[in-house]
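>>> take this sequence and fold it.
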Amino acid sequence: MVGTGRLRPRDAWLVGGALGVAGLLALHSAVPNGVGRLGSLLETFLPWLGAAVPVLGCLALLGRSGAGLLACLAPAAVWLWMFGGVWFSSPPAASDLTVVQHNVADDNTDPAGTARALLASRAGLIAVEELTPAARPAYQDVLGGSHPHRAVHGTVGLWSAYPLSDVRPVDIRPAGFPESWRRGLRATVSAPGGELAVYVVHLPSVRLGATG
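The predicted structure follows:
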């Protein structure tokens, strides 16, 4: 701070940057999606905005900016409020059902090895995405013995140690995608604690282009 009480340009940039990050975190849902789909892009990477806090903090230390350091508390507090529970929550209670989900990759050259790794998790439910017709027999050979109940729709599949019922596709196609794009299913599982609905879906990947 200078003698007049006004912020130095360096301080102003740091304070503005910190408050801007805090604003984006807190008001992310207000960012419009009509131009370049900026709202969706922001929310895709929202937790990573927290990485700006240590960067701004280091710049404030290097520039000996007390105002900049103080302003960093705002985005840090908002980030902790939004995502801190993920890091500081209590350990999960013991459960009687384990579920594993994995994108097995449509170019996987060792589907049997992947299936064995999934089997080693000892999960009662194993859900996979990018399951190709050519690789499906390998997964069935490995998983079918311990997980005899199976549901497959398009490129998603579910192997279950417990009976399945009411298996049906779930249409999650974005507008303009062909009917052959099948990446969602729903099934009812007769699990040890009672029936539950299980969804296996493979959402479209993020693509950056001229329109967003």
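>>> going forward, measure contacts and count neighbours with C-alpha atoms only.
OK.
>>> leaving aside the residues next to it on the chain, what's closest to D171?
Distance criterion Cα to Cα, 6 or more residues apart in numbering; nearest residue to D171, sequence neighbours excluded, is G184 at 6.2 Å.
>>> quick check: the gap between the one you found and R207.
Separation of G184 from R207 (Cα to Cα, to the nearest Å): 20 Å.
>>> what about these two, which has more around it?
G184 (23 against 8; other Cα atoms under 10 Å).
>>> now do the helices in this structure.
For the chain, the helices defined by DSSP state H occupy 9-26, 38-44, 52-62, 66-88, 111-119, 136-143.
>>> TSV for the ones you listed, including mean neighbour count?
As requested, the helices of the chain are arranged in TSV below (neighbours: other Cα atoms under 10 Å):
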stretch	mean neighbour count
helix 9-26	18
helix 38-44	16
helix 52-62	16
helix 66-88	16
helix 111-119	18
helix 136-143	17
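>>> can you redo those helices as TSV with distance to G157?
Below are these laid out as TSV (distance: least, Cα to Cα, whole Å):
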stretch	distance to G157
helix 9-26	35
helix 38-44	25
helix 52-62	39
helix 66-88	28
helix 111-119	12
helix 136-143	9
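>>> looking at the ones you listed, which is nearest to P174?
helix 38-44 (14.2 Å; Cα to Cα).
>>> and that closest one, how far out from the chain middle?
13 Å (Cα atoms, centre = their mean, to the nearest Å).
>>> what does stretch 75-92 give?
Put simply, stretch 75-92 sits 16 Å off its chain's centre (Cα atoms, centre = their mean).
>>> what's in contact with it?
18-19, 21-23, 25-26, 47, 50, 53 (Cα atoms under 8 Å, 6 or more residues apart in numbering).
>>> again, only using 10 Å
17-26, 46-54, 73 (Cα atoms under 10 Å, 6 or more residues apart in numbering).
>>> run this one through as well so I can compare:
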Amino acid sequence: MTSTVRAAATRWPTRWALRGRALAACAVLTAVLLAFHRAVPNSVGRVGSLLEAFLPWLGAVVVVLLGLALLRRSAVALVALLLPVAAWTYLFSGLLLPAPKPGARDLVVVQHNVSDENDDPAGTARALAAAEPDLIALEELVPPALPVYEETLAGEFPYHVVRGTVGLWSRYPLTGARHVDIRPRGVGEDWSRGLRAVVRTPYGDVAAYVAHLPSVRVRASGLASARRDESARLLGAAVAGERLRTVMVLGDLNGTVDDRGLAPLTSRMNVAERGFAFSFPAGLPLARIDQVMARSATVGHIRTLPATGSDHLPVAARVTLR
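As a prediction, the model looks like this:
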């Protein structure tokens, strides 16, 4: 072996080990964002909430980094990638597990923002009923469409209550229905997006809250979510004051369960243990902002249903009462 070949052979392992240090740094940064997303400040542009809205998609970043590391033949990058893989697995791998078997004390719940521009409310109602739920929560109910939903769902869901633009349909009797005021400051009294009713299930009474929190916007200055966050605090306070032991919150909350803006709810409620169920936007779902949460009950699995005439996909969840 010549000295040139011998020198190249000696340098090769070193190059393999050292190349790709920039990729390794990106891998470490991704791991830090996954593991310590709560430490990202929200004071400027609500960057923390923006990150948390798309937190599961950092897994796609890991896949891209893996491909680049293999192309670069970088040992250091491949080792560094173990960190974000471990963090993502810890946070989200449970959502990939198959749905648990149905139990005797299960309720099937459908949640859907039907859209105030939906031109097929009857078809939407039939599609939701086809999932054979026990409860259906709807948002963006507008006066022209409301009678259509009432008529189409009446046969299978004889009990329903509507307050403002949100409604609840049930196979079981509903009592104690009332409006829940979740208006942010500066919003007029005609803004009515919250209700509470007691569902008299065969397994006991359940307080069901249906809510539609204010929309958020992504702007050059960051995430505009102040009104959503304020409305979430009001809803969280209402749930905290609920005297019934078992509670469900159903609605378009305009935030993911990882978003700290929904912490007044997620800190008090159980969220789905399995299933990603990205529901918005319907054409290219990137996040689940339609939620089913429960207190003193387990949301075992959540999934999306086929598209309707809405810009959201419906979600169906199986809730096990205790």
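>>> can you calculate the TM-score here?
Here the TM-score for the pair of chains, by TM-score structural alignment, normalised by the length of structure 1, is 0.90; 210 aligned residues with a Cα RMSD of 2.1 Å.
>>> what residue of structure 2 takes the place of the residue nearest to D171 of structure 1?
Correspondence of G184 of structure 1 to structure 2, assessed by TM-score structural alignment: G194.
>>> dump the residue contacts of the residue nearest the centre of structure 1.
For structure 1, the residue nearest the mean C-alpha position is T44 (8.2 Å; Cα atoms, centre = their mean). Contacts for T44 of structure 1 were tallied using Cα under 10 Å, 6+ apart; they are 38, 206.
>>> can you tell me what it aligns to in structure 2?
Using TM-score structural alignment, T44 of structure 1 pairs with A53 in structure 2.
>>> same thing with A74 of structure 1?
Using TM-score structural alignment, A74 of structure 1 sits opposite L83 in structure 2.
>>> and if you look at G209 of structure 1?
That one, G209 of structure 1, aligns with R219 by TM-score structural alignment.
>>> roughly how far apart are that match and V47 of structure 2?
Taking Cα to Cα, one finds R219 of structure 2 at 11 Å from V47 of structure 2.
>>> what number of residues lie near D116 of structure 2?
That count, for D116 of structure 2 with other Cα under 10 Å as the rule, works out to 18.
>>> how about it, what's its partner in structure 1?
So, by TM-score structural alignment, D116 of structure 2 is matched to D106.
>>> these two touch, right, that match and T114?
No. Applying Cα atoms under 10 Å as the test, D106 of structure 1 and T114 come out as separate, 12.0 Å apart.
>>> so where do the strands sit in structure 2?
106-113, 135-139, 159-163, 166-170, 174-179, 194-201, 204-212, 217-219, 222-224, 247-252, 290-295, 297-304, 315-321 (DSSP state E).
>>> so the fourth one versus strand 194-201, what angle?
To tie it back to what came earlier, the one meant is strand 166-170 of structure 2. 10 degrees (axes from the mean of the first three to the mean of the last three Cα atoms, to 10 degrees).
>>> which residues in structure 1 does strand 166-170 of structure 2 align to?
Going by TM-score structural alignment, strand 166-170 of structure 2 lines up with residues 156-160 of structure 1.
>>> mean per-residue distance, that stretch versus structure 2.
Following the fit onto structure 2, the mean deviation recorded for stretch 156-160 of structure 1 is 0.8 Å by mean Cα distance after the TM-score superposition for structure 1.
>>> centre of the chain to that stretch, how far?
Its chain's C-alpha centre lies 20 Å from the corresponding centre of stretch 156-160 of structure 1 when counted by Cα atoms, centre = their mean.
>>> what's the answer for stretch 117-127 of structure 2, then?
23 Å.
>>> before we move on, what about stretch 172-186 of structure 1?
On Cα atoms, centre = their mean, the centre of stretch 172-186 of structure 1 falls 19 Å from that of its chain.
>>> now do the same end-to-end measure for it.
Its first and final residues considered, stretch 172-186 of structure 1 spans 12 Å by Cα to Cα.
>>> got the contact list for that stretch?
Residues contacting stretch 172-186 of structure 1 (Cα under 10 Å, 6+ apart): 129-131, 151-158, 164-171, 197-204.
>>> check stretch 116-128 of structure 1 too.
96-105, 111-115, 138-139, 142-143, 146-147, 149-152, 155-162, 189, 191, 198-202.
>>> residue contacts, the residue nearest to A316 of structure 2 when sequence neighbours are not counted?
Excluding its sequence neighbours, the residue lying closest to A316 of structure 2 (Cα to Cα, 6+ apart) is V110, at 4.4 Å. Counting by Cα under 10 Å, 6+ apart, V110 of structure 2 touches 128-129, 131-138, 168-169, 250-251, 290-292, 302-305, 314-318.
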